[in-house]
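Trainee: let me see the structure of the following:
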Amino acid sequence: MRIRSRAALGAACTGLATVLLAGTAGAVPGGGAPGVGDGYYPGAGNGGYDVLHYDLRLTYTPETDRLTGTTTILATATQDLSSFNLDFALDVESVRVNSAPARFGTDPADPSELVVTPNRPLAKGQFALVTVKYSGIPSEVEVDGSTAWKRTATGALAVDEPQISEWWFPANDHPSDKATYDVAIEVPDGISALSNGDLVRRSKQRAGWTRWHWRSTQPQATYLAFLAVGEYQVRQSSTPDGQPFITAYDPALGASLPAAMASIERTPEVTEFLAGKFGPYPFEAQGGVATTGLGFALENQTRSVYGQPFFRAGANTSVVAHEVAHQWFGNAVSLGEWSDIWLNEGFASYAEFLWSEHQGEGTADELAEYLYNRHPAGDDFWQVLPGDPGPENQFHSAVYDRGAMAVHALRKAVGDEDFFTILRGWQERYTGGDARIRDFIALSEAISGKPLSDLFQTWLFTAGKPATSPNGESAAASAATVARTAGGGLAVPESYPQIRANHEHLHTHG
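Mentor: This is a model prediction of the structure:
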């Protein structure tokens, strides 16, 4: 197994850029930075350019797990560049920049950093057409000691967070640089190839193979681009308002298949409900994929992928509400840095509260109180800070559950009218781009006219159990409320604790 490492990225790549530019002391341009400076993942993304569009043309052979392809990147230089980096881990055959052959190589300390030196330097503001031809066996490649690519019985899944693109296309791999996509995947006849957006067409150019053409017309982060190849049952229809609605199911789901369909086929209904809370649905298509070989669900743009465990006990629309909510919180408005993960998971988890209330299975007040009382004051759960959990706790249950409690505490503090105005205003202001927690706090204060820094400090950035519940009750009063409830606990959807358990399992290697 070939192992790629991202260790010591900043120092190593800075040194490499110096070597590449040797003999040009004092000259301009210079090399693009090997990362965007994310506090959790310093090597993620790259500096010096902005990607406008990715065009992927791939061929995948399930039997051998071999992937070959050409990715064409449309970008604009944001500074004068003599070289720039792409995040990628497969074997590269050639690179061209503006149709001319370019020199390329990898950082010896981090072979997943592809360093490209154009035949001619790029000037700030200049358009760049970058074409990379490559191949490899993704399951044999590791980045940071693991592989995010997942082989299945009939194909593979390129589904993960915070990294996945390195295993199937070269990219500027950070949510702060979003782009549109065309993805064309050729696979053997009888095998499905699923990705984001709308299925434009299926075509054949040789016997025994079919190419699936997908298009995403709205800006999309690299980790939200996905590929699912296998023997899926694919369903194509339209939503009530006319959007393409494409779903797919792995027959190996067995007894869980009907429950998966009873959940995912309700996506348009869930989307319509959440649009009434968050604002218009921001994308061009809807859908979902249910599969084996995956222990989590992920909110890939327009088409979330769900692992089998979510449907073992029957239909589960709560997880659908969670992943659909991400289409607004995380996809339309992306996090500015990975430390802002609360902006994704806190609000997606709160969408489960809203959906539960809508379904008559427990109010948001009840669910928030249930979670608050579920964890005693001494529980380590309260030591994780949703507003800055650290990379080791980025997908900890506290980010989801305490994060949702923080959202509810905001709702109780400002009232429903201002609360939902804030949520819709967030989408109106930042859709198509990215933002930070501090931006959300500022918007909340501007709309509500209330000082909210203490509330956010308590719920997002202070270790320990808050003295008052999300509903504003003292800890003692909250506990008394629970004690008065029949059976000693509050009514919550039966699937809710299992959803939490599955989210705790999310990205144990990420």
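
Trainee: going forward, measure contacts between C-alpha atoms and count neighbours the same way
Mentor: Will do.

Trainee: run the chain-centre distance for stretch 216-234.
Mentor: Put simply, stretch 216-234 sits 11 Å off its chain's centre (C-alpha atoms, centre = their mean, to the nearest Å).

Trainee: buried sites along that stretch?
Mentor: By 16 or more other C-alpha atoms under 10 Å, the buried positions in stretch 216-234 come out as 216-232.

Trainee: ignoring the adjacent residues along the chain, who's closest to Asn98?
Mentor: For Asn98, ignoring the flanking residues on the chain, the nearest one in space by C-alpha to C-alpha, 6 or more residues apart in numbering is Leu129 at 4.7 Å.

Trainee: hmm, that neighbour is touching Pro101, no?
Mentor: No. With contact defined as C-alpha atoms under 8 Å, Leu129 and Pro101 do not form a contacting pair (11.5 Å).

Trainee: now the common contact residues for those two.
Mentor: Common neighbours of Leu129 and Pro101, counting by C-alpha atoms under 8 Å, 6 or more residues apart in numbering, are absent.

Trainee: Ala259 and Gly155, how far apart?
Mentor: Ala259 is 23 Å from Gly155, where distance means C-alpha to C-alpha, to the nearest Å.

Trainee: go on, Asp173?
Mentor: Distance, Asp173 to Gly155, using C-alpha to C-alpha: 24 Å.

Trainee: quick check: closest non-adjacent residue to Ala123.
Mentor: Closest residue in space to Ala123, ignoring its immediate chain neighbours: Asp80 at 4.4 Å, by C-alpha to C-alpha, 6+ apart.

Trainee: what is the burial count for that neighbour?
Mentor: Using other C-alpha atoms under 10 Å, Asp80 is surrounded by 19 other residues.

Trainee: second chain to compare with the first, below:
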Amino acid sequence: MHIKKIALLLVSCVIILNIGATARAFSDTYPKNPNIDILHYSFSINLFDTTDVIRAKATITFLLKKNGINKLRLDLIKKDDSLGGKGMSVTRIENNGKVLDYSHELNILWINLPSSKANNEQTVTIEYQGIPKDGLMIGNNKYGDRCFFSDNWPNKARNWLPTVDHPYDKATSEFMVTAPLKYQVVSNGLKVEESNVGNGMRLTHWKQSVPIACWLYVLGVAEFAMQHVDDFDGKPIQTWVYKQDRVAGFYDFATPTKQVLQFYSDYVGPFAYEKLANIQSHSAG
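Mentor: Purely as a prediction, here's the structure:
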């Protein structure tokens, strides 16, 4: 009996030591800054059929929580030969029309801020372009049709979006995507605009008013078929599938989604977002 107790104690110690070693190996080393709170991201993105280069503008609103903060740190993968020429190149950064100095090295974008007092909101606008190394998948789907899909988990948003790419800092967001007319665009939140802007291009604007981590920012651009399935607590349920899968896709998502939402609302908590969209994606077929 005594030997069994010793053996059990040794096993317990080994398990505890292994857990401790694992925790150290996977400890979070991200340089969090509790004195800066990102409030809102606004991304204006231009997509093309003739090139994989995206041309974009990010307008970021943030709160400074103490005096004397003079730099903003963002994650953004920089264009580099080691990435096959992929990555992002920043061309201009402004604050209220004033050009700001910045450095972009080791995939970190440091922006020099004007002097400001605590509890003051500021906004910077970043113009940039490039071919994403990851995070935004650009290519053909299983039908050979070109499409664009985000794949930000767990920290790949930085490949195409200048962000605090860590879930500790959540923010609202909006995507204003200009793409060829043949595409339909889906993203987080509610659609607030869809306009033909000439030269065979359409602007689609989605806005998300619930703060979320940037790995949850979704963008899908494809030749979709879209169906409004139903509403749940006043929030739309939608299905977005490739045009070739319209009949089968609409059928598959028609019934279970609302039942699933009801189950989790009853046993976990209310659905917090402005819509639920089931999306067939480039990565999932």
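
Trainee: what's the residue nearest to Asn98 of the first structure aligned with over in the second structure?
Mentor: Under the alignment (TM-score structural alignment), Leu129 of the first structure maps onto Thr123 of the second structure.

Trainee: for the strand or helix carrying that match, packing partners?
Mentor: Using DSSP states H and E, Thr123 of the second structure maps to strand 120-131. Other helices and strands packing on strand 120-131 of the second structure, by 3 or more C-alpha pairs under 8 Å, 6 or more residues apart in numbering; DSSP states H and E, are strand 54-64, strand 87-95.

Trainee: output these as TSV; include the columns distance to Gln129 of the second structure.
Mentor: Below are those laid out as TSV (distance: least, C-alpha to C-alpha, whole Å):
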stretch	distance to Gln129 of the second structure
strand 54-64	4
strand 87-95	5
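
Trainee: out of those strands, which gets nearest to Phe271 of the second structure?
Mentor: Phe271 of the second structure lies closest to strand 54-64 among those, at 26.4 Å (C-alpha to C-alpha).

Trainee: can you name the next helix or strand after the closest one?
Mentor: On the C-terminal side of strand 54-64 of the second structure, the nearest following helix or strand under DSSP H and E is strand 71-75.

Trainee: out of Asp173 and Gly155 of the first structure, which sits in the more crowded spot?
Mentor: A count of neighbours by other C-alpha under 10 Å puts Asp173 above the other of Asp173 of the first structure and Gly155, at 26 against 22.

Trainee: and that one, what's its match in the second structure?
Mentor: Using TM-score structural alignment, Asp173 of the first structure pairs with Asp165 in the second structure.

Trainee: show me what Val116 of the first structure aligns to in the second structure.
Mentor: Per TM-score structural alignment, Val116 of the first structure is aligned with Ile111.

Trainee: go ahead and confirm Arg66 of the first structure touches Ile137.
Mentor: Yes. With contact defined as C-alpha under 8 Å, Arg66 of the first structure counts as touching Ile137 (4.7 Å).

Trainee: which of these two has more neighbours?
Mentor: Ile137 (20 against 14).

Trainee: the more buried one contacts Pro62, correct?
Mentor: No. Judged on C-alpha under 8 Å, Ile137 of the first structure makes no contact with Pro62 at a distance of 10.3 Å.

Trainee: what sits against Phe224 of the second structure?
Mentor: Phe224 of the second structure touches Tyr183, Gln184, Trp240, Val241, Tyr242, Lys243, counting by C-alpha under 8 Å, 6+ apart.

Trainee: 10 Å instead?
Mentor: The neighbours of Phe224 of the second structure, taking C-alpha atoms under 10 Å, 6 or more residues apart in numbering as the test, are 147, 182-186, 239-246, 279-280.

Trainee: how about it, what's its match in the first structure?
Mentor: Structural alignment (TM-score structural alignment) places Phe224 of the second structure against Tyr232 in the first structure.

Trainee: just Val241 of the second structure next, same as before
Mentor: Under the alignment by TM-score structural alignment, Val241 of the second structure pairs with Tyr249 in the first structure.

Trainee: on that earlier part again, can you pull the residues that touch both of Arg66 and Ile137 of the first structure?
Mentor: Tyr60.

Trainee: can you tell me how far the residue minimising distance to the centre of the first structure is from Val116 of the first structure?
Mentor: By C-alpha atoms, centre = their mean, the first structure has its centre lying nearest to Leu224, at 4.6 Å. Using C-alpha to C-alpha, Leu224 of the first structure is found at 25 Å from Val116 of the first structure.

Trainee: which parts of the one helix or strand Leu257 of the first structure maps to are buried?
Mentor: Using DSSP H and E, the element containing Leu257 of the first structure is helix 257-264. Using 16+ other C-alpha under 10 Å as the test for burial, helix 257-264 of the first structure gives Leu257, Ala259, Ala260, Met261, Ser263, Ile264.

Trainee: surely the third one meets Thr267?
Mentor: No. With contact defined as C-alpha atoms under 10 Å, Ala260 of the first structure does not reach Thr267; the gap is 11.3 Å.

Trainee: overlap of the contact sets of these two?
Mentor: Gly288, Thr317.

Trainee: using CSV, lay out the helices and strands packed on strand 120-131 of the second structure together with mean neighbour count.
Mentor: As requested, those are arranged in CSV below (neighbours: other C-alpha atoms under 10 Å):
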stretch, mean neighbour count
strand 54-64, 20
strand 87-95, 19
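
Trainee: please name whichever of the ones you listed is nearest to Leu161 of the second structure.
Mentor: Taking C-alpha to C-alpha, strand 54-64 is the member of those nearest to Leu161 of the second structure, at 7.7 Å.
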